[in-house]
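# pasting the structure only:
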């Protein structure tokens, strides 16, 4: 009985029985660590060059524009062209941009605008790659396994997001930024190998012609007719825009907790804490496939996220009195927030994948990636600017409070989202 209950709690690994999903998943174990090294290295290099959180916050703006443009257009492309071919091309683009990051660091670049420009190009390839990858998943697995598959994917992603910052925090002062970018470049070849071995993935009932603005608008029109899915985007934007304080991590690590300005252990721990919480949530995610009231579950998870970010800001504000104790509390709040965010993302992703037909799935995933990845970019700008005016502690805590208020208001405004539920079959969620 005890063993059975433990099995019900831990992650459902049935999706790994599919060889194509398993190959992509295993490749991500290698690739994600390298990708997270770049995620940490870019803001750290910008902060070292400028000494300003406002400049670090600009990564949000320079990442947001290509995410919106190429995320929406990339989703339209993914509804026309063979998705395997799309994944190969965009993976090659990501390899190329990572190599350019390595080159500028190796040459001793101190031009912040060059860094931001390369970051924009990288995000453009990412914005086309991710909707395509998500649109592929329902072609590989049955609907009842999608929540488990999404949890497995997010667990690996977040595990890399732990290892990446920890390794980066140690290696940056010793080896410099160029080695982190080089590792990212090399590890991306693992994903390229897995993608090349996928079968051809033509779109069912694909639209004719070259996709353009009309195709993008059709995706929004489809979404407009599904208010529950639309609301899942709205509450995620509330959570990320107001509640993601990552642009403040370099300054908080340096000023509040006494770390070096180029990185260090505290900086790495701050970046790793949210992913650590997500990994913990992912390891014990066996319950997500059994939840019927998915809308209500999303609301609860996001409120927990907001409360955790408020606690994080308060701990930062008290760091000058009890530095070590407050560091521990701050990290704990980030861990709790990460676990809540993982569960919320698993529900929202599964809701979207099962609701759309294959012919429009790429475009909806394009909207999804704009919201999921674009929200934190907006947050980088908002938090960077807010911290310059009111300080990092007030910016983080105030953002968490706004998350709770905004989420509750959204739930009251659209009660159908809170009431949304799915029915379970014996094998999983239908």
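Here it is on my side, so go on. Nothing here was measured: the structure is a model prediction, and the numbers come from that model.
# make it CA atoms for all contacts and neighbour counts henceforth
Will do.
# any chance you could map the helices in the stretch 251-400 of the chain?
265-283, 294-317, 323-355, 358-390, 392-413 (DSSP state H, counting those that start in this stretch).
# counting by contacts, list what the next helix or strand after the last one packs against.
To tie it back to what came earlier, the one meant is helix 392-413. For helix 392-413, the succeeding helix or strand toward the C-terminus, using DSSP states H and E, is helix 415-419. Other helices and strands packing on helix 415-419, by 3 or more C-alpha pairs under 8 Å, 6 or more residues apart in numbering; DSSP states H and E, are helix 227-243, helix 294-317.
# report the contact partners of residue 106.
Counting by C-alpha atoms under 8 Å, 6 or more residues apart in numbering, residue 106 makes contact with residue 178.
# try residue 149
Contacts of residue 149 by C-alpha under 8 Å, 6+ apart are 13, 15.
# okay, and it sits in which element?
Going by DSSP H and E, residue 149 is in helix 146-175.
# got TSV for the helices of the stretch 251-400 of the chain, with distance to residue 141 and mean neighbour count too?
Converted to TSV, these look like this (distance: least, C-alpha to C-alpha, whole Å; neighbours: other C-alpha atoms under 10 Å):
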stretch	distance to residue 141	mean neighbour count
helix 265-283	19	25
helix 294-317	20	24
helix 323-355	11	21
helix 358-390	13	24
helix 392-413	32	21
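# take this one as well and set it beside the first:
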């Protein structure tokens, strides 16, 4: 396997104009959102001088994103998905504009901030869910892992670069201009998505008798997940990992007690998982060729749990400050890398094993798990840290994640043996190009997107 085979596969960007537009739109949107998040936390604290109020603002955003995700899943399976995304991103732009207007006032109001972020949370939840349901219809089935890797990479770009840029602009201009810039980037996103083709919801495969009985409710999606062992196994494991993932909420206390309250070390701990994630995303080409992606996903979940245990244990080994920091960062980077492998393959396997008519609702359930997991998981980690210590909480969470991966691997053989459509190699591309020279059909490498109807999932018992 050549070096090129290990690099991130950008064929979805090359082959599909619409996926390319969505990719660019997502990058622009995440940059604006990341900058606004920094400004929001700083402004709320400046107005209230209360960390609790900052947490309240974050909770309002998380709850409204959760509600928007559930609503967006149902809407995405009933309405034109492009229209949903355009409307939701336009609504988000209005929320940022409201934040900017309030920030420019002589006395900004906290209630206005909370109203705007609640509005933005609902809009973001709807648009993210619809966007995730759209992507598989814009690429070939064998490109799903590559599409997942590219989507994951946009998130890492946003999480690393946007907050730094937001902090610099906040120091130079204050929150008002930052919110204004976030509104502008969101409008750019809205324009880019408005240029793609219409994306009506799927109606199911021709031989899918259950499509005729689909009432469009979330209950139908849960019923499907229960029957399809691959999707059900992924959602079950995803629920556990969302609750007991790496407890970043404990970083400040760990730094205070174990690293002499160094802000620089706190920044390094927050950065380490993102470094691992970016490295995996950039070298994710091999994931598109994994013979048993289900096994790789389960291994990644287990590895993430072990790395979390290692992070907790790192402060108990008497390695000294430098040795402790080095081991902690390595474990965090491994956890971030394992999490990205899991995320990429989870995305591909769920999309491949879910009929298009159910994608919006299944994606909404998965997104809701992540959002609710962040909220409840922070509380769980804080409580365990009080009973034991921050290191003890990390060890407990890691043990639970590793055990969950083992249990699911044993209990759900369909997930363990799950596969994805084989990728196209260079010879396939050349053969297809030669065959199409005399064919009036559509060139799959042209800017026009290739319709890619995901195959019906095989019965899994």
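Yes, it's here. Being a predicted model, the structure only gives us computed values, none of them experimental.
# how alike are these chains, TM-score-wise?
Here the TM-score for the pair of chains, by TM-score structural alignment, normalised by the length of the first structure, is 0.83; 416 aligned residues with a C-alpha RMSD of 3.4 Å.
# coming back round to it: residue 62 of the first structure is nearest to which of the helices of the stretch 251-400 of the first structure?
helix 358-390 (8.3 Å; C-alpha to C-alpha).
# nearest to residue 130 of the first structure, of the helices and strands packed on helix 415-419 of the first structure?
Among these, helix 227-243 comes nearest to residue 130 of the first structure, with 16.4 Å by C-alpha to C-alpha.
# the second structure: matching residues for that closest one?
Mapping helix 227-243 of the first structure onto the second structure (TM-score structural alignment) gives residues 229-245.
# what residues does the matching stretch touch?
Contacts of stretch 229-245 of the second structure (C-alpha under 8 Å, 6+ apart): 225-226, 301, 305, 308, 346, 349-350, 353-354, 366, 369-370, 372-374, 376-377, 381, 397-398, 400-401, 404-405, 408, 412, 414-415, 418, 460-461.
# quick one: that stretch to chain centroid distance?
14 Å (C-alpha atoms, centre = their mean, to the nearest Å).
# same check on stretch 234-251 of the second structure?
How far stretch 234-251 of the second structure lies from its chain's middle: 13 Å, per C-alpha atoms, centre = their mean.
# same deal with stretch 374-385 of the first structure?
Distance, centroid of stretch 374-385 of the first structure to centroid of chain: 14 Å (C-alpha atoms, centre = their mean).
# mind checking which of the helices and strands packed on helix 415-419 of the first structure is nearest residue 53 of the first structure?
Across these, closest to residue 53 of the first structure is helix 294-317 (C-alpha to C-alpha), at 15.7 Å.
# circling back to that earlier point, quick check: buried residues in whatever helix or strand comes next after the helix holding residue 149 of the first structure?
The element immediately downstream of helix 146-175 of the first structure (helix or strand, assigned by DSSP H and E) is helix 177-196. Buried residues in helix 177-196 of the first structure, counted by 16 or more other C-alpha atoms under 10 Å: 177-185, 187-192, 194-195.
# ditto for stretch 245-264 of the first structure
Within stretch 245-264 of the first structure, judged by 16+ other C-alpha under 10 Å, the buried ones are 245-254, 256-264.
# check the offset of it from the chain's centre.
For stretch 245-264 of the first structure, the distance to the chain centre is 21 Å (C-alpha atoms, centre = their mean).
# repeat for stretch 420-430 of the first structure
That offset, for stretch 420-430 of the first structure, works out to 26 Å (C-alpha atoms, centre = their mean).
# what about it, how long is it end to end?
13 Å (C-alpha to C-alpha, to the nearest Å).
# picking up where we left off before, export the helices and strands packed on helix 415-419 of the first structure to TSV and append columns for distance to residue 213 of the first structure.
Output for these, formatted as TSV (distance: least, C-alpha to C-alpha, whole Å):
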stretch	distance to residue 213 of the first structure
helix 227-243	20
helix 294-317	31
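# confirm residue 219 of the first structure sits in a helix?
Yes - under DSSP: H, G, I helix; E, B strand; the rest coil, residue 219 of the first structure falls within a helix.
# you'd agree it is up against residue 359?
No - if you go by C-alpha atoms under 8 Å, residue 219 of the first structure and residue 359 don't touch, sitting 10.0 Å apart.
# overlap in contacts of the two?
By C-alpha under 8 Å, 6+ apart, no residue touches both residue 219 of the first structure and residue 359.
# not counting sequence-adjacent ones, nearest residue to whatever residue of the first structure lines up with residue 338 of the second structure?
Aligned counterpart of residue 338 of the second structure in the first structure: residue 340 (TM-score structural alignment). Spatial nearest neighbour of residue 340 of the first structure, excluding adjacent residues (C-alpha to C-alpha, 6 or more residues apart in numbering): residue 301 at 4.9 Å.
# surely the one you found meets residue 345?
No - using C-alpha under 8 Å, residue 301 of the first structure makes no contact with residue 345, being 9.4 Å away.
# residues shared between the contacts of those two?
Between them, residue 301 of the first structure and residue 345 share no contacting residue, judged by C-alpha under 8 Å, 6+ apart.
# list the contacts of residue 36 of the first structure.
160, 161, 163, 164, 165.
# any chance of TSV for these, columns neighbour count?
Converted to TSV, these look like this (neighbours: other C-alpha atoms under 10 Å):
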residue	neighbour count
160	26
161	27
163	22
164	25
165	29
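# just the residues you listed now: which is nearest residue 84 of the first structure?
residue 160 (24.2 Å).
# what's the matching residue for the closest one over in the second structure?
In the second structure, residue 160 of the first structure lands on residue 158 (TM-score structural alignment).
# contacts only, for residue 297 of the first structure.
So residue 297 of the first structure contacts 291, 344, 347 (C-alpha under 8 Å, 6+ apart).
# map residue 6 of the second structure across to the first structure for me.
So residue 6 of the second structure corresponds to residue 9, using TM-score structural alignment.
# fine by me, thanks again.
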